[in-house]
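>>> Any chance you can model this:
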Amino acid sequence: MSDKQHLYLVDGSAYIFRAYHRLPPLTNPEGTPVGAVYGYTTMLWKLAEELNTAEGPTHMAVILDKASHSFRNDIYEDYKANRPPPPEDLVPQFPLIRDATRAFSLPCIEEAGLEADDIIASYAREAARRGWDVTIVSSDKDLMQLVGTCDLNAEDPEFPGGGCIDMLDTMKNLRIGPAEVEEKFGVPPEKVGDVLALMGDSVDNIPGIYGVGPKTATKLIQEHGSLTGALDAAPEMKKSKLKERLLEGREMAELSRILVTLKEDAPLPNALSEFRLEAIPSEPLADFLSLHGFSSLLKRLEAGTGSPSRKTDLNPAKPQNEGAEDSPEGNSQPLPDMPAIDRSTYECVQDEKRLAEWVELAQAARVLAVDTETSALDAMAAELAGISLAIGPNQACYIPLAHGGSDMFAERPQQVALKTALELLKPLLESEAVLKIGQNIKYDINVLARHDIAVAPVDDTMILSFDLDAGRSLDGIGGGHGMDELSERHLGHTTMKFKDVCGTGKKAIPFGEVQLDKATEYAAEDADVTWRLWRHLRPRLASEGGTRIYERVDRPLIPVVAHMEREGIKVDRDQLARLSGEFSETMAGLEKTIHEIAGEEFTIGSPKQLGTILFEKMGYKGGRKGKSGQYSTDQAILERLAEQDAPIANKVLEWRQLSKLKSTYTDALQAAINPKTGRVHTSYSLVGAQTGRLSSTDPNLQNIPIRTEIGRQIRQAFVPEKGQVLLAADYSQIELRLAASMADVPQLREAFAKGEDIHARTAEELFGMVDRDTRSRAKTINFAILYGISRWGLAGRLGVDADEAQAMIDRYFERFPGIQRYIASTLETVRERGYSETLFGRKTWFPRIESKNQTERQGSERAAINAPIQGTCADIIKRAMVRMLPALENAGLGHVRMLLQVHDELVFELPEDDVAAASAVIEKVMGEAALPAVTLDVPLAIEIGHGASWDAAH
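Model prediction:
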């Protein structure tokens, strides 16, 4: 082994943000966010262990930024002005990350007024002057200026020079030396600062010269030798935009050169001798791991098994899974072992021959990421602009199909004819031997289906993420599964944004008008990122128990829902227009009445004006102002005022309801009618509700009022085609049936088995008598208890005081002790594991279940109580949907169309003569949907009706 010293300097700031975006939010036993701390700890541990056992490294230190302000801000006030503040939940983790570094007995260096890069540069140069080799653990382009050999030929033997500085990119497991720097920038390391000064840096808000990009900057330095040489040569250049920019931007370029220059002579706060790398001592690391609940890492330390594998816990102090997932590290989230995304490697396929070669490559790869670029978000109306494919990291292409200006005289770039391209792609996209991966691939399925391409088989990274991590992100329901967010979290990569390519507002252009170089970077990156996410997420299914729900419920549902969206449903435009007119008339009357009560005219739809009228002019009590300085006038406030005999409040509530129904349904449904099909095509989301229920948008058909007269009128506008009828099949009281089975409640099971009125049975158990009032109360209690309602919540619903409501809850639990045991057991399990689970294995995570904030904690508890029941209900109806069309086909009823799924209901369109036969099939499929995976203790009842409208089918 050589006696030469080898110093490793770790860019700790880069590790922090990589760890933060890589993991879901985690908390320690005290409720403090520690996701980034945990990720940083595992990454640093792995690096330290590897360096300690490798041949060569002798010294190591972690360098961090102490504050956002440095001497560069004194030079240029707007330096890094564009950078957003760190995420709110990351801020309290910064001091803990410093603690983590010191827990490894590693030096943690930071200095006020200096950036981490300056400290790294100063230590690197000092060590190299002493003849040490230096490796900077980072991929930061600014630090590439330091790469190379330091040979001072100094007379002082203490500073012999000869030390070599290189970099280590741990994401790519790549050593970066002078050759790699020159390959990236086109210039040697000592000229990198000149290139950076010309091109600027939008992230750090270094101005550079406007319009000079990386390629132009490199060319200028190659031709003129330096920044000064390029700027001095500008007056003699031929007249051009570049000449003008160099002349006008000289001052900014020279300022930028100062800003990108690393300070290499800063005072060194610690001697190099203090950085000697030793084996990781068990103390104080054990105390640190124990303090923050990193139990899996602590066990590894105690077992002496070396560095931990790249896995994590949602709440590291607690085991997450059972069976095959008993390890507290069940939520494995390894950093992808892939090269960094390089958009310059993407190919724009513009001729038939090259497209055929790509098809052949994809056939051989067997796994293909696919993404379509279109003119609109509506898959049933969007025109296809191009298709991107990816078969591996940085192995991606974009196939433009309809690029060029919208003007008939606009120049169109070379591209494969749409018909020819689709004929070449069709066998690939329909091949059973090639798995097609997409991010929300349902959209792409529908776009391509309109071109007679049936994409299959498929995987969906959005749904993979949802089935693994539903509820994990702190942004709550539905959050955290978009491609941009997944890329940041799992790949540490920021994707190009659509607005950056197409613009925004009046200056926005269709994707088909984007220049092909930019279009290729954007579109191919989508496919590349999707492929990488699939490689990262797919293996987690088996290790984290997600296979059952993904393969048996959600994945088979993708083509089914896509087909339903294409089917759409017919609406009666005249009926909707009539309703809109009636709503307008009623709203006008209400508006007049409201103005009369208020004594003046004002804009009812303006919360600010309404608040002023209610609480200042009319003097009602209880008004409260928000941060904006205006009064809150939400529904709860108005309902409270109505209870205080404020007639204006009831009228405003009526006006608001009609306004919402008019804008959301009667007006919006008319606008949503597809001119080609004459039908409305809603879009279903498989990740829109945390419990797994489907949600719909554009238009939203889930929230049409069910039991009101207005809701019925809207449903009357949903009609079949001529000669057909609509059939509605609805699970009857499915959540209560599941509760009776899952909570083991004999009285309820018996009632359901006998076909009794469950609410009447509950009324008898609770109140000893059944009449209209007690049955209504029992119905409210039945559902409210399953949602974990509090005494005050139940009191509000029943119009009683809190003590009386609590007595009802106590009596309910006394009569149905299984429900109370179920609630207690569910909450205990969720607190232990961090998630709830349906009968089919769908997990919903609750990171706030032990929050110190009472509102957050109680909200999580209520949701956790209901999630297994509501989620199981969602799983059952999804399984029924997957089985429905094959069952109808087998019965000779393949012409029956499944149109809608709303709550616990499926809506079909069919000839009236087939109603009896179809009803038998539909009832059997829905009734047996849980089998054979789950056997319930109660029967599932299905109510079926049909008629000339959706309303008439009920």
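
>>> okay, CA-based contacts and neighbour counts for the rest of this
Will do.

>>> Determine the set of other helices and strands touching the biggest helix by length in the chain.
Counting residues, the longest helix in the chain under DSSP state H turns out to be helix 854-890. Applying 3 or more C-alpha pairs under 8 Å, 6 or more residues apart in numbering; DSSP states H and E, we find helix 854-890 packed against helix 555-567, helix 734-742, helix 817-833, strand 835-837, helix 915-927.

>>> The ones you listed: which one's closest to residue 894?
For residue 894, the closest of the helices and strands packed on helix 854-890 is helix 915-927, at 9.9 Å, according to C-alpha to C-alpha.

>>> what's the angle between that closest one and helix 854-890?
140 degrees (axes from the mean of the first three to the mean of the last three C-alpha atoms, to 10 degrees).

>>> Sequence B follows; please return its structure for comparison with A:
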Amino acid sequence: MKTLTVIDTFGLFFRLFYALKSLKNSKGKDSGMIKGFADFIYTLESEFQSDYIIFALDSKGEGVRNDIDKDYKSNRTEPPQELKEQLPICIQMIKDMGFAYFEKQRYEADDIIASVVRFCEDKDIFVRIISQDKDLYQLIKNDKVSIYSPISKNEYDEEACFEKYGVKPSKIRDFLALCGDSSDNIKGVKGIGAKGAKKLLDEFDTIEDIYTNLNLVRNERTKTLLMEGKNDAFVSKKLATLYDDLELDLNLNECKKPDKPLLSVLKILEEYELNALLKRINAKNIKNTTVTNYKSILINDENKLFEILEKLDKNTVIAFDTETTGLDSKTAKIVGFSFAINENEAFYVPLAHKNFKEQISMQVAKKAIQMIFENFVVGHNLKYDFEIIERNFNLPLPEKYADTMILAWLKEPNSRINMDSLAKKFFNHDTIHFEDVVKKGENFSDIDINEACKYACEDAYISLKFYFYFLENLEKELFDIALRYEFPFIKTLLRMQQQGIKLDTSCLERLMRDFKDDIDKIKDEIYKLADENFNINSPQQVAFILFEKLSLKSSKKGKSGVLSTDEKVLQELINEHLIVKKILDYRELSKLYSTYCEPLLKLALKDDKSRIYSHFLQSGTATGRLSSKEPNLQNIPAHGKYAKSYKSCFVAEEGFSFLSIDYSQIELRMLAHFSEDEKLLNAFKNDEDIHSKTALMIFNEVNDKTRSIAKSINFGLIYGMGYKSLSKNLQIEAKDAKIYIERYFDNFTSIKTYFEKVKSEAKKNGFIKTLLGRKRYFNFSEVNAKILASYERESVNSILQGSAADVIKLAMLEIDKHLDSEKRLILQIHDELIFEVKDEIMQNFANFAENIMQNIVKLKVSLKTSSSIAKNWGDLK
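Sure, this is the predicted structure:
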């Protein structure tokens, strides 16, 4: 079955206009709707797989429905001038790009869409309608017609229509006849809303049935409303009825999707300075990269292996990958390795397969890998492979290398960067999935050698293809960032995560016994306060106790429809009943026990030095901050009643101490640097308390309360916090929160200007840049108001948080050059570095490291650090 996509054109244009209203080119011409439409066309191919595409247009002037009701759509205001100016350009783009389009005098786009659906009724064609219009839901038919919402990104069939409106598509006209549609000024029956309409249509099929059996309507008020609104009901149904018999002279051969449509409107894209899109178009058309046939070659003869490797000239680009017994690089053993040096063949070298005799020895493998590492090594997630090689062979790592996973992250930091996803995305190639070759309960050493060879060779081959792809398609600036900073940082992270942190297992075991006693004690106290036993771990049972039995108030519902008992809700209720605080204490302690105590104790007991090793990911976040997993040591509770006792179980090695160096207010300093706000710059220059200064500006006085509010504003604005969020966070009136933020911007005038500039440029360019030049992309086209506001917040935060991440990365790279067995970096927690340093050299190293961190970059404001030394993590300040 082929697919025809038909677009409610003006509906689309209006949404794009209001989503990107503020965009202009350098000459001051409005460009938001044009940009949004061009972006929509760019994503059309990937988002909507279609054989045919039709744009349905509304006609000008009054239509046939105005003959039915002269007030039809009379509530609509005149479109803004900026929209009117862009509208003809977008319509001309449709024509220039070669898309099929239809309009019919006195009829609406909805009627054209209905006629297209009817035309396809007896054909083997599926129709997808792109629209937000309620009227069109009457056209939905399972397996034949669906509606795609460009705002929610959901596709609606009959079941989804019922879930959304409570009625099937066949009853949409009657539904609108009863409850009306304010967007089109369809009145419906006054006093009957969506719920009432649904209830009536559950009982009666149509409005004709309702009025034939009006005496059977049980609710007297509803009966009266129906009697009074009878004429409006039938007029409304007529207005909601689509005309599906328009003569359109429709020829499907003329509706085929044009090839590379945007190439036909490059002049318009250039005139309106849609530079980000132009770059994407150029990159897309540089090369049609595909996966060619290549040979997977098994090498189990050392002479053949060295014959290949001896031909390398030390500058050869060679893709390399390891196959192992598991995913944990700390414990996994190597089973084999693969490599590729051209796009015709890839090689697999087996080392430790269980059911294969003639394999390369570990000694020969070591020599071969050493030869490979003398070249330019390419891989996908090289940190893993490097750790495997270091652990299994104790070999020095290559000096020249490139990680295609890091390149993919730099290119699109919001997207999935695993090999399977990228191969499909770049080359339309379906890779062999690990779970398809390795059975449950087995590892790579158990599988058939031929299957192993195909799988491993593909990894190396695809990695090589990725590298060549990025050479052509990644911007030079981003590639330079990779070469200068990101690739060297792989080794910095590897060394940090290899150090680990020591856990005093006896201390933790004692603490866990105390925690267990406390959990039991709190549980008993909760039962007494509730006057019954219940499952405290069940949100439903907690909700029943709080909101039904104890009659506490909450308006927030969870996904299941039950009143929410999440932490935010409970914090709001903490003064309403003693049981709320006890439940919060119980949850904190239970989570600490089950999430952090038990798993980390098991890990420490497995290690002969009682150390715990986390994996740090440099490509785990869109902003560039590091993330940590297995276990997540960045997420160890820093606050709360029990946090210090727990963290005190992490101890320095005998003769060593922990050193913590933390950047002070680095994101606020980034704000001062980028915004160049004079008052903020001077405050930092004079080493003033920024929160007290802000409090003085907003309230004309400084005390604990005003400083606390000022602090919330200072940090909140970095994360795009508005007055409503400030109101909730501080539990103050919304109008007061609004006044405080307005006063803030009245004082720090350049900050507001900077925020607006960032948002405008992000919309115009489609990305923001950090201090180092890393980019984060945003697709502002086809977003609703909520997502638009989110993107605007994230665009500001991504610059500030991303630049802070750049700075600490630069500091880590520099400090790493001076580390050894007596001074080692063991943890990074966002703006803080934790070292384990020999006591005799501690003070000198602390001064040295702080100096590097404070002077690693030259900004318009100086960087400041604070440091702390202790024998355990809990005592670090």
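
>>> one step back: would CSV of the helices and strands packed on helix 854-890 of structure 1 with distance to residue 223 of structure 1 be doable?
As requested, these are exported to CSV (distance: least, C-alpha to C-alpha, whole Å):
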stretch, distance to residue 223 of structure 1
helix 555-567, 56
helix 734-742, 74
helix 817-833, 62
strand 835-837, 61
helix 915-927, 74
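
>>> looking at these, which is buried most?
strand 835-837 (a mean of 24; mean count of other C-alpha atoms under 10 Å).

>>> what stretch of structure 2 lies opposite that one in the alignment?
Alignment note (TM-score structural alignment): strand 835-837 of structure 1 is matched to residues 767-769 of structure 2.

>>> In structure 1, what residue corresponds to residue 396 of structure 2?
Here residue 396 of structure 2 is matched to residue 454 in structure 1, going by TM-score structural alignment.

>>> before we move on, what SS does that match have?
When classified by DSSP: H, G, I helix; E, B strand; the rest coil, residue 454 of structure 1 comes out as coil.

>>> Give me the angle between the strand or helix carrying residue 710 of structure 2 and helix 785-816.
Taking DSSP states H and E as the definition, one finds residue 710 of structure 2 inside helix 704-718. Angle, helix 704-718 of structure 2 to helix 785-816, by the same axes, to 10 degrees: 90 degrees.

>>> so what does helix 704-718 of structure 2 touch, helix or strand wise?
Using 3+ C-alpha pairs under 8 Å, 6+ apart: helix 704-718 of structure 2 touches helix 666-675, helix 690-699, helix 723-730, helix 785-816.

>>> mean shift between the match of strand 835-837 of structure 1 and structure 1?
Superposed on structure 1, stretch 767-769 of structure 2 shows a mean distance to its aligned partners of 1.2 Å (mean C-alpha distance after the TM-score superposition for structure 1).

>>> contact partners of that stretch?
758, 761-762, 775-778, 795, 798-799 (C-alpha atoms under 8 Å, 6 or more residues apart in numbering).

>>> ok, now with 7 Å
762, 775-778, 795, 799 (C-alpha atoms under 7 Å, 6 or more residues apart in numbering).

>>> Of those residues, just the buried ones, PyMOL syntax please.
Buried subset of the contacts of stretch 767-769 of structure 2, written as a PyMOL selection, criterion 16 or more other C-alpha atoms under 10 Å:
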select buried, resi 762+775+776+777+778+795+799
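
>>> Name the nearest of the contacts of stretch 767-769 of structure 2 relative to residue 42 of structure 2.
Within the contacts of stretch 767-769 of structure 2, the smallest distance to residue 42 of structure 2 is 14.3 Å, found for residue 778 (C-alpha to C-alpha).
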